[in-house]
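Participant: Sequence isn't available, so here's the structure alone:
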């Protein structure tokens, strides 16, 4: 349903009304077309940078948080490889570069008037809107868990406070203690991330004299990204510490009890776990769903050649919130989508040919010190859908020198990524 005050007509993105809006004369009449971006993460910040380099539009970034915490590199902090300061970035660099940064929460989108409504009651008119709202968590997807229970059983899938809580709880796990990770169903943000998290937890435990602790992953999926590589790494680096339970082994998750740290599966009940990390099902951020830009899946369909919303051509949806076809929900992918969307947006505004779309994603995962694996892909629009045209994945039992170089690649990419976003 649309939010109150947003008319039914505003939700008809594929209608003649939407087509007419794209040709509205005020776009051509004003000095600089107005592009508003919601969300200052890997998608939004990169889109702002691309638009600034072009110099023909006014760019406004709406982001309520003063600091961006790079969740996509946070597992390395859990493992003790980097400091928290390496994850946190402000928006001063974007502001100095010419982006108007509005530190407000975006409350609703009036697609008919083409206005973004802010939490303080303000309104921002736009000629084009880029949505990079990330994800919301489905608190009802894990029986017994809720928003109120996220302190007792943290998810640490969004924001700095949850990450700090997970790290505090991890550091209190005793030798011989039990950690249970509830993995999410597909699709979810960053496919290898829960399994890299288990690796980094095991590394932290082992290197701090708690190698007798156990980590059990209760998974609703029969397989996961780079499964063989992770399991090979767990056996080699952390024998007996990490156990992955597919649904046919666990007989499925039945419930959790945050008050007692209990996890019940069809196979076994795990009582008094020292730490339960619940990573629930996910969906597009509320601002996109409230504007009628998501479909029944909870995610936002987009045009494969441009990242324009399939429901409103004046809006582009990038990053985790979009239905990206075969491209995964990763920070690398969000940056790639930002570039495609920004270039297509500019071409549409100024009557130019839309550049051919090409996307890329690489996910590196650290299993142990100097032991990183990766999965990469290149993607193009094929028959109206983003499809992989080339892909590579690390091999089993690779030389130690190669695994070390892959971690160096990971670190180099991260430094370049955040410098490009916030430098």
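Facilitator: In hand now; what should we look at? All values derive from a computational prediction rather than experimental measurement.
Participant: From here on, just use CA atoms for contacts and neighbour counts.
Facilitator: OK.
Participant: Just to check, residue 218 is in contact with residue 179?
Facilitator: No - counting by Cα atoms under 8 Å, residue 218 does not reach residue 179; the two are 10.7 Å apart.
Participant: so residue 155 touches residue 275, yeah?
Facilitator: No - here residue 155 does not reach residue 275: they are 10.9 Å apart, not a contact under Cα under 8 Å.
Participant: Helices of the stretch 101-250 of the chain, residue ranges please.
Facilitator: Applying DSSP state H, counting those that start in this stretch to the stretch 101-250 of the chain gives helices spanning 160-171, 193-207, 227-237, 247-250.
Participant: Who are the contact partners of residue 363?
Facilitator: Going by Cα atoms under 8 Å, 6 or more residues apart in numbering, residue 363 touches 190, 192, 330, 332, 374, 375, 376.
Participant: Could you report the neighbour count for the fifth one?
Facilitator: So the one you mean is residue 374. A total of 22 residues lie near residue 374 under the criterion other Cα atoms under 10 Å.
Participant: if we can go back for a sec, pick the one among the contacts of residue 363 closest to residue 319.
Facilitator: Nearest to residue 319 out of the contacts of residue 363 is residue 330 (Cα to Cα; 7.5 Å).
Participant: Below is an additional structure, to be compared with the one above:
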């Protein structure tokens, strides 16, 4: 089993950063600093801005465009639902990055003029770039679930974009009474994870169990015939929450026919399921700006060069995180952070005399099932045959020593502290 220490996490992608001490020279027109604009301040975009500000020093003009004043992480939001974290502990800002010289612009990017190399914002302003990083996360395809709409998410929350939706789901979970039923419809592949749907079920069950509820139930109506770490979750649910969690695959329910958020029902070919709480998570695609800029393909996500995270649609644009097609890598915060370091190295090589190092990527995903019962999966990756390919992997095993599962949780907490510093410049 691979164990990740905080030091090892900080050093991941070190070869992509080792050139920081080299002198840098601007090639921008009129003698100005090269301009880097980053759209999105999460695990991908925030990391790029931080890495460039740290390693390129005063050589680059860096602008971070983010529509929110604060950022609530989707990763660890399940632990907030399960009462393992406070909401404040998963909410961050970019003050440390602005102190490093990054220009934080609060606004929504609405267009990209690739000929003029400018980004347009919803207030009418434009920002010029020499290199652009697009890290907008995902958008939800609401009508991928029959009967569901964005308006319905205020009744049957998805909580797949953290912030108000996270709070709403928590409020509805805490309001349940014994005997109530939760019905979850997870998303089809590919989807942003975390927040993992099956960890979320575990955290919901944890809250119900801690309240002493004996009759509450959680039904999962999955559009997928199987899911990651299924054996580990099934073992955990049977051990920690016997009789509380029921997973039903498409071969049984036959497909979701209609969601009636107001009535609290999910209709399938097999039966109609009633829930005091519906958690409906639609299919996903790259964030809106990526589509508007023509960076997506027919999949709804953005193809990239595996050696650099450069868009295959435009050599001056890099796409990282949930919005990109990253081969074998999952759509996780760890993945986005790893991709950001590769992109930052490539951008410095483009705009300065910094050396470009071979791309290397990594990911680990932890899932908390119950107190001191944490499982994980992860891999190392490298470019091969035009895509990001797994070169080594690991996964927790069923029947593990409880001490290993407890150590996994401690490891995940250390990782959260490290990655948020990597993204935001401070915890």
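Facilitator: Alright, I've got the coordinates. None of these values were measured; they are calculated from a predicted model.
Participant: If any of the contacts of residue 363 of the first structure are buried, put those into a ChimeraX selection.
Facilitator: Applying 16 or more other Cα atoms under 10 Å to the contacts of residue 363 of the first structure leaves a buried subset, and the ChimeraX line that selects it is:
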select :190,192,330,332,374,375,376
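Participant: mind checking what residue 71 of the second structure lines up with in the first structure?
Facilitator: Using TM-score structural alignment to pair residues, one finds that residue 71 of the second structure aligns to residue 68 in the first structure.
Participant: State the distance from its match to residue 91 of the first structure.
Facilitator: Distance check for residue 68 of the first structure against residue 91 of the first structure: by Cα to Cα, to the nearest Å, it reads 8 Å.
Participant: tell me the secondary structure for residue 56 of the first structure?
Facilitator: Here residue 56 of the first structure is recorded as coil under DSSP: H, G, I helix; E, B strand; the rest coil.
Participant: on that earlier part again, same check for the contacts of residue 363 of the first structure, but in the second structure.
Facilitator: When you map the contacts of residue 363 of the first structure onto the second structure and apply both residues aligned by TM-score structural alignment, their matches' Cα atoms under 8 Å, the shared contacts are 330, 332, 374, 375, 376.
Participant: so which of the residues you listed comes closest to residue 248 of the first structure?
Facilitator: Distances from residue 248 of the first structure to those, taken by Cα to Cα, are shortest for residue 375, at 26.2 Å.
Participant: so that closest one touches residue 392, yeah?
Facilitator: Yes - with contact defined as Cα under 8 Å, residue 375 of the first structure reaches residue 392; the gap is 5.9 Å.
Participant: tell me, stretch 230-250 of the first structure lands on which residues of the second structure?
Facilitator: Aligning stretch 230-250 of the first structure against the second structure (TM-score structural alignment) gives residues 233-253.
Participant: what packs against the longest helix along the first structure?
Facilitator: Secondary structure of the first structure read by DSSP state H shows that its longest helix is helix 400-422. Packing partners of helix 400-422 of the first structure (3 or more Cα pairs under 8 Å, 6 or more residues apart in numbering; DSSP states H and E): helix 42-54, helix 92-97, strand 359-368, strand 371-382.
Participant: follow-up on the earlier one: just send the contacts of residue 363 of the first structure back as CSV, with distance to residue 140 of the first structure too.
Facilitator: Listed next are the contacts of residue 363 of the first structure as CSV, based on distance: Cα to Cα, whole Å:
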residue, distance to residue 140 of the first structure
190, 21
192, 23
330, 24
332, 29
374, 32
375, 31
376, 33
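Participant: Closest one of the contacts of residue 363 of the first structure to residue 116 of the first structure?
Facilitator: Nearest to residue 116 of the first structure among the contacts of residue 363 of the first structure is residue 330, at 26.2 Å by Cα to Cα.
Participant: correct me, but the closest one touches residue 364?
Facilitator: No - Residue 330 of the first structure lies out of contact with residue 364 (Cα under 8 Å); the separation is 10.5 Å.
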